[in-house]
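Visitor: fold the following, please.
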Amino acid sequence: MECEYLNTIDSRKEEEVINLIRLFVMPTGNLVADKYVLENLSIQKKNGTDIANEYKYNEYIRRLSSKTQPNWEGLTWIIDLLPNNPTMAINVVEAYYVAHFWFLPDFRINGLLNTLTLIRAKYLDKTHPRDILLNLNPKEFEWLVEYLYINMDYETELTKDSYDGGIDIIAKKHEKGRKETVLVQCKRYTPNIGVGTVRSLLGVVASEKASKGVLVTSSAFSSSAKKMENNNPRIELINWSDLVMLLNKFCGSNWSSNLSRIFLKRHNK
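Guide: A predicted model of the protein is given here:
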């Protein structure tokens, strides 16, 4: 992808980017290169290579040999995952790339790579002004962070105001091999967060025997706070720009347009 285009992608209309993705992504149909793959397989078979066994469960080879269906199942449907599920769209394209790399011509490989670049640039790296977070009240900020953890496949519980240690959200995973309890503290602040707040959170994590503590803020952290994070694997600090990146990744780049809906649904629980 041209750097000039990527540098201006925030100002590009979504329809334009979608149309470009549609051009790059693999459509359903056949490729000129398919006949060369078929010829090569025929030659190998004549030379005694057990092609049938080697590609026994390869769907592309099955379609290529059957001649009754398009050789390639397309990927244009990933557009339906945008803008709300960009990470899912990326996972699909990456899986398609891995499964078909050895049979795709270079221009189609480049098309898939360009698709990944466009999705990341438009939907994951999209910038949102910090004011969006600062304009939330503290309870709305907590709801937004909880919404993020729900979309990261955690079971969540908003604590009562009287909960000891200033913990706002308890996020849990129960899956074997990934079981964890995360204590989340939300700070809808403007000033930087200092090391004292981080130290207090670490104490709560230890006393509650939690997996780790996460401090999420609409501001940033002091250098001493970040140093403490680096020295303590049970502490994670998420500043406002980290939060925006995670919201883009797990909630879709249009999360800021959905704030009213998110808060109304949470309010009615």
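Visitor: please make it C-alpha for all contacts and neighbour counts, starting now.
Guide: Will do.
Visitor: any idea which element Leu237 lies in?
Guide: Assigned by DSSP states H and E, Leu237 belongs to strand 235-238.
Visitor: helices or strands next to that strand in the packing?
Guide: On a contact count with 3 or more CA pairs under 8 Å, 6 or more residues apart in numbering; DSSP states H and E, strand 235-238 meets strand 212-217, helix 223-231.
Visitor: return the set of buried residues in the next helix or strand after that strand.
Guide: Sequence order places helix 240-251 as the next helix or strand after strand 235-238, per DSSP H and E. Applying a neighbour-count criterion of 16 or more other CA atoms under 10 Å, one finds 240-241, 243-251 buried in helix 240-251.
Visitor: run the angle between helix 240-251 and strand 212-217 for me.
Guide: Here the directions of helix 240-251 and strand 212-217 differ by 110 degrees (axes from the mean of the first three to the mean of the last three CA atoms, to 10 degrees).
Visitor: second chain to compare with the first, below:
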Amino acid sequence: MSKKPFVNAQELTLDEWLKLVLVPEQMRPCLIEDSYFVTDQHLDEYINSIHDRDENEIQIILNNFLISGGHLGVDKTMRSWLLSMTLIEREKKKAQHSYFKRLLDISGSSSPWQGLSWVIDLLPHFPQEAISSIDAYFLAHCQLLPDGRLDGLSDASKIIRSRYLEHELPVKNVLLNLTPRDFELLIAYLYKSKGYNVVVTPRVSDGGYDVLAERENNRESERLHIECKRYEENIGVIIVRGVLGTLVVKNATKAVIVASSFFTKPATIEAKKSKRIELINLDDLDRDMRKIDVNWTSKVNEYVMKMKSSYNKLLNE
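Guide: The predicted structure is shown next:
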């Protein structure tokens, strides 16, 4: 048994707690809970200062909060409970959950808990995928994990969401500072990144859409007519109806309106009636661009220049 004293983290400030938990466990002068924020105040204070935090610190905290495999304190009690059952009962439990099987079959270096800390490798570029992985792990193990570990998974998701998904980017200002043509090129770049073959239509006689995006596989083919609206005001129903009208005479599977603003309620209702038009507002566009790079707003000119290089001849028509 360790002779190090146990320190109650609830009695510490956030900075005092961080000073201890950021030190490797074997080098700490005391024992302290480091697998979750032990108070709501600590959590709120950390989230509120998340953008001032060092990336290395974020990763250490996440690694502490996520299950890294091995053993947990609950294992001994759980295994004793299983061993108290009859053989038939134990076999039923093993069939119910792989954790029970691993716990009963444990030997040598094997461990009952499968690690989750690998999701850190998804950051910073795939934060939503990291959160989805934590949610799936939570769902699979919520009836077995101790409360502190469940809190740790929840806290890890909040850190990732606040750090990589909800931080404020000057999205609308960046888009409005683009020319309408450069905005179209940015949207073309987005769809090219999604795997579509894209064509930016000429300035004159664009046929009612700004970008043509096509993609096909063995099952289906898509032909999207994308209208790009770099507007400060919200997009109304008249524009939606106009874009829908082009589908009558154009060979497209769906129309898409991408806006630097939002859509009015009548416009949204009209789109839902049709089912052949997709409305992408400012927030939707931001989410899609973050899948390319969480700091995409700083690279807009780079994306536009790549598309200009690809369509230089077309743009000069």
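Visitor: TM-score for these two?
Guide: The TM-score (TM-score structural alignment, normalised by the length of the first structure) is 0.80; 265 aligned residues with a CA RMSD of 3.2 Å.
Visitor: related to what we said a few turns ago, save the buried residues of helix 240-251 of the first structure as CSV, and put in distance to Lys122 of the first structure too.
Guide: As requested, these are exported to CSV (distance: CA to CA, whole Å):
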residue, distance to Lys122 of the first structure
Trp240, 19
Ser241, 16
Leu243, 17
Val244, 14
Met245, 12
Leu246, 14
Leu247, 14
Asn248, 10
Lys249, 11
Phe250, 14
Cys251, 14
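Visitor: can you pull up the most central residue in the second structure?
Guide: Gln128 (1.3 Å; CA atoms, centre = their mean).
Visitor: that one -> the first structure?
Guide: Matched by TM-score structural alignment, Gln128 of the second structure corresponds to Thr87 in the first structure.
Visitor: likewise for Ile226 of the second structure?
Guide: Aligned partner of Ile226 of the second structure by TM-score structural alignment: Val184.
Visitor: look at that match and give its secondary structure.
Guide: strand (DSSP: H, G, I helix; E, B strand; the rest coil).
Visitor: and if you look at Glu175 of the first structure?
Guide: Put simply, Glu175 of the first structure is coil when judged by three-state DSSP.
Visitor: with the one 3 residues further on instead?
Guide: Three-state call for Arg178 of the first structure (three-state DSSP): coil.
Visitor: ok so, going back, ok, the match of Gln128 of the second structure - contacts?
Guide: Counting by CA atoms under 8 Å, 6 or more residues apart in numbering, Thr87 of the first structure makes contact with 124, 249-250.
Visitor: related to what we said a few turns ago, the residue nearest to the centre of the second structure falls within a strand, correct?
Guide: No - going by three-state DSSP, the assignment for Gln128 of the second structure is helix, not a strand.
Visitor: hmm, back to that, need the residues that contact the strand holding Leu237 of the first structure.
Guide: 198, 202, 212-217, 221, 226, 229.
Visitor: make it 6 Å
Guide: Contacts with strand 235-238 of the first structure, where a contact means CA atoms under 6 Å, 6 or more residues apart in numbering, come from 212-216, 229.
Visitor: same thing with stretch 225-244 of the second structure?
Guide: 184, 209-212, 255-264, 266-267.
Visitor: which of the helices and strands packed on strand 235-238 of the first structure sits most buried?
Guide: Of all these, strand 212-217 has the most neighbours on average by mean count of other CA atoms under 10 Å, namely a mean of 24.
Visitor: what range in the second structure does that one sit on?
Guide: Following TM-score structural alignment, the partner segment of strand 212-217 of the first structure in the second structure covers residues 254-259.
Visitor: mean deviation, the matching stretch versus the first structure?
Guide: Once fitted to the first structure, stretch 254-259 of the second structure is off its aligned match by 1.6 Å on average (mean CA distance after the TM-score superposition for the first structure).
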